[in-house]
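Asker: Structure for this input, please:
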Amino acid sequence: MRLSATVLACLVSLGLAAPASAQSFPDRPITLVIPFAAGGSTDLVGRLIAEKMSEGLGQQVVVENKGGAGGNLGAAAVAKATPDGYTILMATVATHALNPAVYPNMPYDPIKDFAPISLLVTVPNVLVVHPSVPANNAQELIALLKANPGKYSYASSGNGSPLHLSGELFKTMAGVDLVHVPYKGAGPALVDVIGGQVPIMFDNLPSSTQHIRSGKLKGIAVTSPQRAATFPDMPALNEALPGYETYTWNALFAPAGTPPEAIKKLNEEANKAVNDPKVKEKLAEFSATVVASTPEELGKFAAAELAKWAPIVKQSGAKAD
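Answerer: Below you'll find the predicted structure:
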């Protein structure tokens, strides 16, 4: 009888083991890989979300900036990481929609190698210039560039990046000649534009917001279809160039094969984080629009973005070095 009771106790113990393991996630820190240099829009959003997720998860979400190859290095590192939920990626339109069309040899498959978690926010871009540039709106800037072909340059976060393509689309639609100066990330590019080494840049609105407000940069136009709520007096670029629109987005992905219970927990806490009143207020200051999707919705969105941007990249002729 004692043996039967012992066996029964073991069976009960084994039966409880699996759910307990699932419920214990996470039991150690999580690494959030940001595939760009510190200081850019993705870094700002990522650190804000990581801090709030840490509170909800009861474990630290540690940010690791792993820039290079337009986001490919960081994204590839996550794609090849152990699929246990402890390494996740702050992805963008670059890592999951543009790079596959820009880079001839991708180190990962943007669909097959990742498990979607949540589409967090969408973010408009902004056309900024150094205060020394004698133009205060898009019409004046276009006239200046047409009068001085090849004289002015613009900075971007790298060849084939969303910011590079924003510039190339502008050149094509405005019919102007601008020299492209690629950097290894939006942060370093922005530093040189503020310093006056390069006069023009398309940036993500979050990372340029404080510099526009302080007067270190002049905001010429936002790239969203409508004016940004944070800068109601700044025109949308499509007011001068009808049909112009570019943007970026931030989403969380884990390596393919990550357990569903880990994905569920990460999705819940990520969506709680972006909907937290204080976080939402901070994101609104950057004109970031909160989405907070399901994993399934993000999967469909990523596939649609990939299909949308491929012909645009091809038309622009943008290629990575």
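
Asker: okay, CA-based contacts and neighbour counts for the rest of this
Answerer: Noted.

Asker: and the longest strand seen in the chain, what other elements does it pack with?
Answerer: Ranked by number of residues, the top strand in the chain under DSSP state E is strand 114-129. Helices and strands touching strand 114-129, by 3 or more CA pairs under 8 Å, 6 or more residues apart in numbering; DSSP states H and E, are strand 200-204, helix 205-214, strand 218-222, strand 247-255, helix 260-275, strand 289-290, helix 295-316.

Asker: Would you tell me which of the ones you listed gets closest to residue 160?
Answerer: Shortest distance between residue 160 and these, using CA to CA, is found for helix 295-316: 8.0 Å.

Asker: my read: residue 193 touches residue 129, true?
Answerer: Yes. Counting by CA atoms under 8 Å, residue 193 touches residue 129, with 7.4 Å between them.

Asker: here's the other one to compare against:
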Amino acid sequence: MDGARRAVVACVESPGGKPMSIARRTALTAALAIAAPAVRAQTRTWPNRPVRIIIPYAPGGPVEIPGRFIAEHLSARLGLPVIVETRPGAGGAVGTKQVIAATDQHTLAMVTGAVAIQPAVQPDIGYDPVTELLPVSLVSTASMGFMVRPNAAFRDLQGLIAAAKAAPGRLTYGSSGNGTTTHMAAALFGARAGITWQHVPYRGGGQLISGFLAGDVDVMSGDLATLLPHVQEGRGLLLGVTAPERVPVLPDVPSIAEVVPGTGITIWFALFAPRNFPEDAVARIVAELAPLRSGSALGERMAATGGQLLLTGPAELAEQLRREMPLWRQVVAEAGIRPE
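Answerer: Next comes the predicted model:
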């Protein structure tokens, strides 16, 4: 019995455990009715148990940086643990379905923009992100880039295009998986540059960088947070960034849109919840994250790798998802990507 009900019973029960009179029973019924709103209010308090953030991708990917930072921040603000779990598989579909199916009202998904891509690449994915996921907040955006090894036969985007046209289908590029944003950035560039190059998908960013450094692919399409350490240490040469414009941390590196117009895109990270998630819980999460927008370590870290911290709230995220899904269906058609 909760505290409110115990207090009511203590006020009206008969001493010595004797049967209550009609008057006392009437008083008890009325008192419990008065206490009921307080009991329901206690039930509605969120959170009342640890919160899970499921990242539906392989460990070590770029989404873990903001995901784990946000979890640590929310843990302190909410007063309960916020636990990050990676649940990779099927380009993010496995973990995303687990979030959609969660009924505990304490499970969130931290995803990339691939959530808008996967339905175009996997028509039988088994869920509709627009109708089955509840937007919580667009967290941040980041640029990607195309990187080659220092001994590559070409050293700029024009050279890449020339090499691909000289030997159609021979040039290879690696991404962090089919239907990921790194895959689609390269597919979009190739389609609009009029080149044919071969996609080599890896299971996550960690395997991708290992394959690239081993010489298994000619070009790596990856997020800047992953690429920059290798560029700075001389293991890679950055040909261009995928953002529509040059990024402040790399002013001398061109945007791919400067060479092939209409190809500039960013990768974005976002928080979603199941549709049964309480609206007041969404509002609280957004409010607790708001202080990070100004001068936070997360904002500084995102900016250092060409990204931008947003923390917009649900409306902007919903619009981002609705706007991008038709775009990716178009890109899949342009690039001749076969649905899985």
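
Asker: Overlay them and tell me the TM-score.
Answerer: The TM-score (TM-score structural alignment, normalised by the length of structure 1) is 0.91; 318 aligned residues with a CA RMSD of 2.1 Å.

Asker: quick one on the thing from earlier: give me the common contacts of residue 193 and residue 129 of structure 1.
Answerer: Counting by CA atoms under 8 Å, 6 or more residues apart in numbering, the contacts common to residue 193 of structure 1 and residue 129 are 199, 200, 201.

Asker: neighbour-wise, which of those residues leads?
Answerer: Counting neighbours by other CA atoms under 10 Å, residue 200 leads these with 32 neighbours.

Asker: for that one, what are its contacts?
Answerer: With CA under 8 Å, 6+ apart, residue 200 of structure 1 has these contacts: 127, 128, 129, 130, 152, 153, 154, 155, 193.

Asker: One more: residue 180 of structure 1?
Answerer: Contacts of residue 180 of structure 1 (CA under 8 Å, 6+ apart): 153, 154, 155, 156, 164.

Asker: In a markdown table: those residues, plus distance to residue 301 of structure 1.
Answerer: Converted to a markdown table, the contacts of residue 180 of structure 1 look like this (distance: CA to CA, whole Å):
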| residue | distance to residue 301 of structure 1 |
| --- | --- |
| 153 | 34 |
| 154 | 30 |
| 155 | 29 |
| 156 | 25 |
| 164 | 22 |
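
Asker: Out of residue 193 and residue 129 of structure 1, name the residue with the larger neighbour count.
Answerer: residue 129 (26 against 22).

Asker: Counterpart of the more buried one over in structure 2?
Answerer: With TM-score structural alignment as the matching criterion, the partner of residue 129 of structure 1 in structure 2 is residue 148.

Asker: Just the element for the equivalent of residue 118 of structure 2 over in structure 1, please.
Answerer: Counting by TM-score structural alignment, residue 118 of structure 2 corresponds to residue 99 in structure 1. Per DSSP states H and E, residue 99 of structure 1 falls inside helix 99-102.

Asker: so what does that helix touch, helix or strand wise?
Answerer: helix 295-316.

Asker: mean deviation (superposed) between the helix it packs on and structure 2, please.
Answerer: Aligned to structure 2 and superposed, helix 295-316 of structure 1 gives a mean residue distance of 2.1 Å (mean CA distance after the TM-score superposition for structure 1).

Asker: and that helix, how far from the chain's centre?
Answerer: Distance of helix 295-316 of structure 1 from its chain centroid, counting by CA atoms, centre = their mean, to the nearest Å, is 14 Å.

Asker: In structure 2, which residue is most central in space?
Answerer: residue 111 (2.0 Å; CA atoms, centre = their mean).

Asker: pretty sure it is touching residue 317, no?
Answerer: No. Contact criterion CA under 8 Å: residue 111 of structure 2 and residue 317 do not qualify, at 11.7 Å.

Asker: shared neighbours of the two, anything?
Answerer: Common contact partners of residue 111 of structure 2 and residue 317 (CA under 8 Å, 6+ apart): residue 270.

Asker: of the helices and strands packed on strand 114-129 of structure 1, which approaches residue 66 of structure 1 most closely?
Answerer: strand 247-255 (15.3 Å).

Asker: and for that closest one, what span of structure 2 is it aligned with?
Answerer: So strand 247-255 of structure 1 is aligned with residues 266-274, judged by TM-score structural alignment.

Asker: List the buried residues of that stretch.
Answerer: By neighbour count on 16 or more other CA atoms under 10 Å, the buried set for stretch 266-274 of structure 2 is 266, 267, 268, 269, 270, 271, 272, 273, 274.

Asker: The first one and residue 142 touch, don't they?
Answerer: Yes. Contact criterion CA under 8 Å: residue 266 of structure 2 and residue 142 qualify, at 5.6 Å.

Asker: Between those two, which contacts overlap?
Answerer: In contact with both residue 266 of structure 2 and residue 142: residue 243, using CA under 8 Å, 6+ apart.

Asker: Contact partners for the aligned partner of residue 118 of structure 1 in structure 2?
Answerer: In structure 2, the residue paired with residue 118 of structure 1 is residue 137, using TM-score structural alignment. Residues counted as contacts of residue 137 of structure 2 (CA under 8 Å, 6+ apart) are 270, 271, 272, 286, 311, 312, 313, 314, 315, 316, 317.
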